[in-house]
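Peer 1: sequence-free structure coming up:
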């Protein structure tokens, strides 16, 4: 495989690429539900496979629910920057794993985020992310999807740039622990430190994001050791958990509020 060339960002006067995403249709969604376990299974038999290897994680935080001082409806993992290198093979970037057996029901190949001022560049930038939806469980007649929002702090000039980091196809069945993507980290060290994966669960049919509290105690405690919460976080200290101060509809197992899950 060819190495990754240094990233070239798009200038303001060039044509803006469109968002590019694919989802399976509703009939296929319904057909896969019969083979998926009930989400409650993950309360008694949680997953031991975190979405990334923790030795490459620099910091993170759990899903912080709406009952918290500063809610954030997704867990985050941030990465240690890679050594500077002119070209790099895709296989050298951190692997991203399937957290459970399931089916790939959505792929975001390129999706624009809202503009933000980037101090490392000295200007506003609307970065682009990529992402994967892994439907792995059901809640009655609705699928439950693990949502990987993969967010390098860059805006590639090539709208297909992230395709090489996505290692699965729409509708593909995957096994827990399978590498489904690679985390692109830019050469700019300041941007690499901000690059992260936002992760949460989604119920089909709406209802907002829900806590990704599907991991076993050992995984939760290992992730907790890597958090390094920002000192101005009003909710700190947060005990080991994947979901903190959850509202009833953010609890994946039952519609009750809970402080830690």
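Peer 2: Yes, it's here. Computed from a predicted model, the values in this text were never measured in an experiment.
Peer 1: switch to C-alpha atoms for all contacts and neighbour counts from now on
Peer 2: Noted.
Peer 1: how much space is there between residue 51 and residue 67?
Peer 2: According to C-alpha to C-alpha, to the nearest Å, residue 51 stands 26 Å off from residue 67.
Peer 1: Tell me the buried residues in stretch 233-244?
Peer 2: Neighbour-count burial for stretch 233-244 flags 238, 240, 241, 242, 243, 244 (criterion: 16 or more other C-alpha atoms under 10 Å).
Peer 1: which ones among those are found in strands?
Peer 2: In this view, the buried residues of stretch 233-244 that belong to strands under DSSP state E are 243, 244.
Peer 1: next up, a second structure to put side by side with the first:
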């Protein structure tokens, strides 16, 4: 019995105990030898328990023979983190080969769930969504980053007429299988089409309801590796039935899917339904290990170079701009980051080895040569480029030359990660020097930015303290220059404040 409740940081991650069984033409005993670059630490026994899994009428697929599995030992990593802990993920199971059974009695075809190392050199050519349907994103931000987050995300526009005019699930953005594998959906009392993510401890309290799909795509050391999709429109379903999302899921539990298969649709609500504030409708995705905790995850580096480059372009340059009405604070996780599916990851987050990496895009070996330096473009902080009379970006501590201003002015400063301090040094006509802090970020803070109030003409210089070398940028413009700052154009949503009581 599986209990899948998908979660990512500060929500609920999938919690499960997996024993899978589906239909088979005949009972067979199997012995699996695991090929991996890392030595196996667990052992398992395998038995067959055939059951019937229905194939949905709306999706052509194969019925899959799977095996009922038990495991004698499990490996669970404990990582100290400030993040909210989550429940345990699925129990350890033996990696398996599966046999598809064609309902028309044609010869059966073997289907294999590979070791995770397969994806080091056999990249998926299918992203989880179409790039022209998303407006922003971020990669897996690892435990060596200023503020770690244990999944990647893609974001959708709540003002796109394609979704505002949609009447059926099929009118919304399609979601695809990123690799061959076996669908894993939760069993009651946990529902894959009704996943409550509760933030009642916040002030004001809020919560939302999403839906989830998992695909078993790989194995490692007797553990299954699941590619997880958490669809989070950021709504409470206050005017919709509990099973509203059911029609947005096109696959059944234990169903075999192939790379590129359509598995569901992403519901994108209008602003009137979406929660208030910078909360962007998105899909969180990643590779999660069975029987694990919050950080028993891998950076999802299974995609081709072309796909990763497209993804990086959109997380560095959102298609609606950083001042989009659909902006969410979480967009900042990708701002200025180098191209990759993982950034500043530890060895435990590396699917292709035990070594940490600043960037993960390829096979874990080539990636050792890649620079992880993030870069903020000082000309894109919010001022129009033609209005900027001074700009600078860099890494580490910096003191500028004296800048002479002849008109009232203001500044925008940004930092990739804390702690960082921006000081303005005023050089008075009397020869005196006065220092004022303009902006600072605390330790373990990710991308942040600030705009100064109007400052009088005169001579100034800037002192920037960036001891951790995460990166920073600053730009100056006349005080009357327009400034597009993220989060300032978001329409009012449904709640908070005033959200109904959480179902939990």
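Peer 2: Received, thanks. Everything quoted here is computed from the prediction, not taken from an experiment.
Peer 1: before we move on, back to that, and residue 51 and residue 67 of the first structure? Which one has more around it.
Peer 2: Ranked by neighbour count (other C-alpha atoms under 10 Å), residue 51 of the first structure and residue 67 place residue 51 first, with 22 against 15.
Peer 1: Okay, strands next: where are they in the stretch 151-261 of the first structure?
Peer 2: Secondary structure of the stretch 151-261 of the first structure (DSSP state E, counting those that start in this stretch): strands at 173-174, 179-182, 196-203, 209-210, 243-246, 258-260.
Peer 1: corresponding residues in the second structure for the first one?
Peer 2: This points to strand 173-174 of the first structure. Aligned by TM-score structural alignment, strand 173-174 of the first structure falls on residues 256-257 of the second structure.
Peer 1: from the buried residues of stretch 233-244 of the first structure, which is closest to residue 142 of the first structure?
Peer 2: Top of the list for closeness to residue 142 of the first structure, among those and by C-alpha to C-alpha, is residue 243 at 21.3 Å.
Peer 1: could the buried residues of stretch 233-244 of the first structure be laid out in a markdown table, adding distance to residue 161 of the first structure?
Peer 2: A markdown table is the format used below for these (distance: C-alpha to C-alpha, whole Å):
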| residue | distance to residue 161 of the first structure |
| --- | --- |
| 238 | 37 |
| 240 | 36 |
| 241 | 35 |
| 242 | 31 |
| 243 | 33 |
| 244 | 35 |
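Peer 1: what's the closest of the buried residues of stretch 233-244 of the first structure to residue 42 of the first structure?
Peer 2: Closest approach to residue 42 of the first structure among those (C-alpha to C-alpha): residue 242, at 13.0 Å.
Peer 1: what do we get in the second structure for the closest one?
Peer 2: Aligned by TM-score structural alignment, residue 242 of the first structure pairs with residue 341 of the second structure.
Peer 1: separation between its match and residue 182 of the second structure?
Peer 2: 23 Å.
Peer 1: Likewise for residue 236 of the second structure?
Peer 2: Noted for residue 236 of the second structure: a distance of 30 Å to residue 182 of the second structure, by C-alpha to C-alpha.
Peer 1: who has more neighbours, these two?
Peer 2: Ranked by neighbour count (other C-alpha under 10 Å), residue 236 of the second structure and residue 182 place residue 182 first, with 27 against 24.
Peer 1: quick one on the thing from earlier: pull the contacting residues for the match of residue 242 of the first structure.
Peer 2: Residues near residue 341 of the second structure by C-alpha atoms under 8 Å, 6 or more residues apart in numbering: 139, 140, 152, 299, 300, 301, 308, 359, 360, 361.
Peer 1: neighbours around whichever residue in the second structure pairs up with residue 111 of the first structure, how many?
Peer 2: The equivalent of residue 111 of the first structure in the second structure is residue 195 (alignment by TM-score structural alignment). Each residue near residue 195 of the second structure was counted by other C-alpha under 10 Å, and the total is 23.
Peer 1: quick one: secondary structure of residue 195 of the second structure?
Peer 2: Put simply, residue 195 of the second structure is strand when judged by DSSP: H, G, I helix; E, B strand; the rest coil.
Peer 1: Not counting residues beside it along the chain, what's closest to residue 84 of the first structure?
Peer 2: Distance criterion C-alpha to C-alpha, 6 or more residues apart in numbering; nearest residue to residue 84 of the first structure, sequence neighbours excluded, is residue 187 at 6.0 Å.
Peer 1: To which residue of the second structure is the one you found aligned?
Peer 2: Aligned by TM-score structural alignment, residue 187 of the first structure pairs with residue 270 of the second structure.
Peer 1: Please tell me how far that match sits from residue 292 of the second structure.
Peer 2: In terms of C-alpha to C-alpha, residue 270 of the second structure sits 36 Å off from residue 292 of the second structure.
Peer 1: Which of those two has more residues huddled nearby?
Peer 2: Counted by other C-alpha under 10 Å, residue 270 of the second structure and residue 292 do not tie: residue 292 has more neighbours, with 25 against 19.
Peer 1: Can you find the partner of that one in the first structure?
Peer 2: Alignment note (TM-score structural alignment): residue 292 of the second structure maps to residue 206 of the first structure.
Peer 1: Residue 354 of the second structure now?
Peer 2: Taking TM-score structural alignment, the alignment pairs residue 354 of the second structure with residue 255 from the first structure.
Peer 1: ok, now which ones touch its match?
Peer 2: 248, 249.
Peer 1: Contacts only, for the closest residue to residue 246 of the first structure other than its chain neighbours.
Peer 2: Spatial nearest neighbour of residue 246 of the first structure, chain neighbours left out: residue 65 (4.4 Å); criterion: C-alpha to C-alpha, 6+ apart. Counting by C-alpha under 8 Å, 6+ apart, residue 65 of the first structure makes contact with 71, 72, 73, 211, 243, 244, 245, 246, 247, 250.
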